[in-house]
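Student: how would this look folded up:
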Amino acid sequence: MKEAKTQPQPEDRAAYRAFRTIGTRWMDNDAYGHVNNVVYYSWFDTVVNAHLIEQGALDIHRGEVIGLVVETQCNYFAPVEFPQVVEGGLRVARIGKSSVRYEVGLFLAGEPLTVAKGHFVHVYVDRATRRPAPLPPRLQEVLAALQPVQ
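Tutor: This next block holds a predicted model:
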């Protein structure tokens, strides 16, 4: 017997550990008058990488390891339109030896529930060889702080 699949549901802000405010742009809207789906993935990237850079866990110019995206996914619950402001919530769901699963929730400014949520997986690799590399100690510290409180 097949198990019933549950539909993804919006989540509360309390499910996320760090936040970043992002302004929508006129060009983000598509022909249907709402932000195009590809923009959400750009927001995910911005929320994660800006946090890592600000925390000193990622040096995009000189770091020996870099994160490559190997998987992404997004669920949409409500439309976003220019000129609304979005707040991206961030948490870490899984930390491996060389990989991380980030989860991002997008909220309209001040609203309690996600309008979209998703994840992406980074595999950290040596910048020169592009072979998987262990997560550096500072990155491990920053990632640990983003895990949900148990």
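
Student: all contacts plus neighbour counts: C-alpha atoms, from now on.
Tutor: Will do.

Student: As a check, name the ranges of all helices in this structure.
Tutor: Per DSSP state H, the chain carries helices over the ranges 37-54, 137-145.

Student: which parts of the longest one are buried?
Tutor: It stands for helix 37-54. The neighbour-count check on helix 37-54 (16 or more other Cα atoms under 10 Å) flags 37, 40-41, 43-45, 47-49, 51-52 as buried.

Student: okay, those in JSON lines with distance to residue 120 next?
Tutor: Below are those laid out as JSON lines (distance: Cα to Cα, whole Å):
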{"residue": "37", "distance to residue 120": "15"}
{"residue": "40", "distance to residue 120": "12"}
{"residue": "41", "distance to residue 120": "9"}
{"residue": "43", "distance to residue 120": "12"}
{"residue": "44", "distance to residue 120": "8"}
{"residue": "45", "distance to residue 120": "9"}
{"residue": "47", "distance to residue 120": "12"}
{"residue": "48", "distance to residue 120": "10"}
{"residue": "49", "distance to residue 120": "12"}
{"residue": "51", "distance to residue 120": "15"}
{"residue": "52", "distance to residue 120": "14"}
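
Student: Sequence B follows; please return its structure for comparison with A:
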Amino acid sequence: MTSPTTPPLEALAGYPVIITIPVAWGDMDAAQHVNNTVYFRYFESARIAYFERIAFGLDFAQSVGPIVAHTQCRFRWPLTYPDTISVGTGVSGLGDDRFVMRFTIASHRHGKVAAQGDGLIVSYDYRNQRKAPLPAAVRAAIMTLERFDPTAPPSLPTT
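Tutor: I've put the predicted structure just below:
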């Protein structure tokens, strides 16, 4: 079998942040494939890379940062060692105090999508322990990175 050296590019098209991660031997479980919980760690790594790009939640001395309210994953292809994956992440919905992040994990070895998922990220005031409006600088950074129309109304409910 000939192994591709890159993930299926069409699967990652449109993602403004893409990271590459080697699959570690220790990521596998007794069933000899990457354990399902590890996929969420891959999502987390991509999410943090995105947050670094938009400067959100990197300094907890500031009281407002991101918190994951919900996440889900659809497993499409079992990953195994050895492999390298690319994880694309982007924002598909933006509200007053939240946004939806979407993820795609693509296997370089197999040239296939291994998983897709999303997560609801809420802007959270850690000092006062309640949701908070998305900081204006973070909203602007997301809109720039995603090329959102700044005149469009919020695409998520505010409640």
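
Student: Work out the TM-score between the chains.
Tutor: Once the chains are overlaid, their TM-score stands at 0.82 when taken by TM-score structural alignment, normalised by the length of structure 1; 140 aligned residues with a Cα RMSD of 2.3 Å.

Student: just to revisit the earlier point, and residue 80 of structure 1, which of the helices of structure 1 is closest to it?
Tutor: Distance to residue 80 of structure 1, taken as Cα to Cα, is lowest for helix 37-54 among the helices of structure 1, at 9.8 Å.

Student: Tell me the mean distance between the closest one and structure 2 once they are aligned.
Tutor: Superposed on structure 2, helix 37-54 of structure 1 shows a mean distance of 1.2 Å to its aligned residues (mean Cα distance after the TM-score superposition for structure 1).

Student: Mind giving me the packing neighbours of that helix?
Tutor: Applying 3 or more Cα pairs under 8 Å, 6 or more residues apart in numbering; DSSP states H and E, we find helix 37-54 of structure 1 packed against strand 18-23, strand 85-95, strand 99-108.

Student: Deepest-packed of those, please.
Tutor: Of all the helices and strands packed on helix 37-54 of structure 1, strand 99-108 has the most neighbours on average by mean count of other Cα atoms under 10 Å, namely a mean of 25.

Student: Run the angle between it and strand 85-95 for me.
Tutor: 160 degrees (axes from the mean of the first three to the mean of the last three Cα atoms, to 10 degrees).

Student: So what angle separates the directions of strand 99-108 of structure 1 and strand 18-23?
Tutor: Using the same axes, to 10 degrees: strand 99-108 of structure 1 against strand 18-23 is 50 degrees.

Student: so how far is strand 99-108 of structure 1 from its chain's centroid?
Tutor: Distance of strand 99-108 of structure 1 from the chain centroid (Cα atoms, centre = their mean, to the nearest Å) equals 3 Å.

Student: Just the angle for that strand relative to helix 137-145, thanks.
Tutor: Interaxial angle, strand 99-108 of structure 1 versus helix 137-145 (the same axes, to 10 degrees): 50 degrees.

Student: Strand 99-108 of structure 1 vs structure 2, mean deviation?
Tutor: Once fitted to structure 2, strand 99-108 of structure 1 is off its aligned match by 0.6 Å on average (mean Cα distance after the TM-score superposition for structure 1).

Student: For that strand, name the packing helices and strands.
Tutor: Judged by 3+ Cα pairs under 8 Å, 6+ apart, strand 99-108 of structure 1 is in contact with helix 37-54, strand 85-95, strand 116-126.

Student: So which other helices or strands are in contact with the second one?
Tutor: Meaning strand 85-95 of structure 1. Judged by 3+ Cα pairs under 8 Å, 6+ apart, strand 85-95 of structure 1 is in contact with strand 18-23, helix 37-54, strand 99-108, helix 137-145.

Student: do you know which of those lies nearest residue 70 of structure 1?
Tutor: Closest to residue 70 of structure 1 of those, according to Cα to Cα: strand 99-108, at 9.6 Å.
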